[in-house]
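1. next come a sequence and a model predicted from it.
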Amino acid sequence: MRYFEDIVVGQRVKGTDTYTLTAEEIKTYAAQWDPLPFHTDEEAARQSPIGKLFASSIHTVALGVKLSHAIKQDAMAVIAGLGWDEVRFHLPVCADDTLRVEAEICSKRESISKPDRGICVTLIELYNQHDQLAVEYKIASLVMKREA
């Protein structure tokens, strides 16, 4: 377990896990959470500017979260997520894309109101099989300090 004191600003980690997204998964997710035709119907997707079935933006972010939790290292002693910032979608994530994640600690500071914890901001980047950046976002997390 990595506590606030163990976290180094600028540390960058490449995830080793990958995830290949299927057309069925895109359609199933979208049918429940973002039922736009270009996410649920392959013919409608072919008629869109993307030209093929692509994942909902929130589905793509969820995949980034999944892959970031699978990074092979000691987990941070996270209490809670505090917010997401600077979410950017650079490329659509399409059926049969294989995704991987990289994470970098951007900043950290001690909590003003709770001396037993701190706040860390992590940049999450999601890349496709061509090493193209598809999505990036920053997550602020509340992290425990090591007990005195």
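-> Thanks, I have the structure now.
2. all contacts plus neighbour counts: C-alpha atoms, from now on.
-> Will do.
3. name the element the residue lying closest to V78 once chain neighbours are set aside belongs to?
-> Nearest residue to V78 in three dimensions, chain neighbours excluded: V143, at 4.4 Å (Cα to Cα, 6 or more residues apart in numbering). Using DSSP states H and E, V143 falls within strand 133-144.
4. run the angle between the lengthiest helix in the chain and strand 133-144 for me.
-> Longest among the helix segments of the chain by residue count, using DSSP state H, is helix 57-69. Helix 57-69 runs at 60 degrees relative to strand 133-144, counting by axes from the mean of the first three to the mean of the last three Cα atoms, to 10 degrees.
5. and here's the other structure:
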Amino acid sequence: MRHFEDIDVGSRESFGSYKVTRDEVIDFASRYDPQPFHLDEEAAAQTYFGRLSASGWHTCAMTMRMMVDNMGEDATASLGSPGIDELRWLRPVYPGDTLRCESEVLEKRRSRSRPEMGLFKSRLKTFNQHDEAVLEMVSNGLIKVRDPAAPMES
């Protein structure tokens, strides 16, 4: 199981594969982001998107799914997240796209108030099948420390 001590600043990882379907785009938009360009082909054709496109929030959800699947494969001692510092939707995501992710650890630190956990910051990018970035975010992850009694680095 990967713990705080196993995370190296600067390390990079590629993971995931998610096929975007028309039905899922419409279902998500119907429930959470019911704008015409996420729901209707004809309405979408009249916009910047040019055709039906996934909600940015749906892109986030698909990215999250790939992240969680990847954490399970690595058996990461995750404790969740206190949030995201930056989020950008760089390109539309369309039905038929296949998404994948790349991440880089930017920094990490032990919690002074809760020595059993650490925090790490990562830049995550989601790409489509043309290797075009569609989403970029800087996220914060909480993770268990293997040995909370170990001294903290200064």
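-> Good, I have the coordinates. Small disclaimer: the values here were computed from a predicted structure and weren't measured.
6. for T22 of the first structure, see how far away the residue nearest to V78 of the first structure is.
-> 35 Å (Cα to Cα, to the nearest Å).
7. ok, those two, which is more surrounded?
-> Higher neighbour count among V143 of the first structure and T22: V143, with 25 against 17, using other Cα atoms under 10 Å.
8. now that one: how far from D85 of the first structure?
-> 18 Å.
9. again, but for D131 of the first structure
-> Taking Cα to Cα as the measure, D131 of the first structure and D85 of the first structure are separated by 23 Å.
10. one more: Q73 of the first structure?
-> Plainly put, Q73 of the first structure is 24 Å away from D85 of the first structure if you go by Cα to Cα.
11. quick one: the helices in the second structure, in order.
-> According to DSSP H, the helices that the second structure contains are 22-32, 36-39, 41-45, 56-74.
12. now those helices in a markdown table, please, with extra columns for mean neighbour count and distance to G10 of the second structure.
-> As requested, the helices of the second structure are arranged in a markdown table below (neighbours: other Cα atoms under 10 Å; distance: least, Cα to Cα, whole Å):
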| stretch | mean neighbour count | distance to G10 of the second structure |
| --- | --- | --- |
| helix 22-32 | 16 | 34 |
| helix 36-39 | 22 | 37 |
| helix 41-45 | 15 | 40 |
| helix 56-74 | 16 | 18 |
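13. those: which one's closest to E13 of the second structure?
-> Across the helices of the second structure, E13 of the second structure has its closest neighbour in helix 56-74 (10.0 Å, Cα to Cα).
14. just how off-centre is that closest one within its chain?
-> From the chain centre to the centre of helix 56-74 of the second structure is a distance of 5 Å (Cα atoms, centre = their mean, to the nearest Å).
15. how many neighbours does S81 of the second structure have?
-> By other Cα under 10 Å, the burial measure for S81 of the second structure, its neighbour count, is 14.
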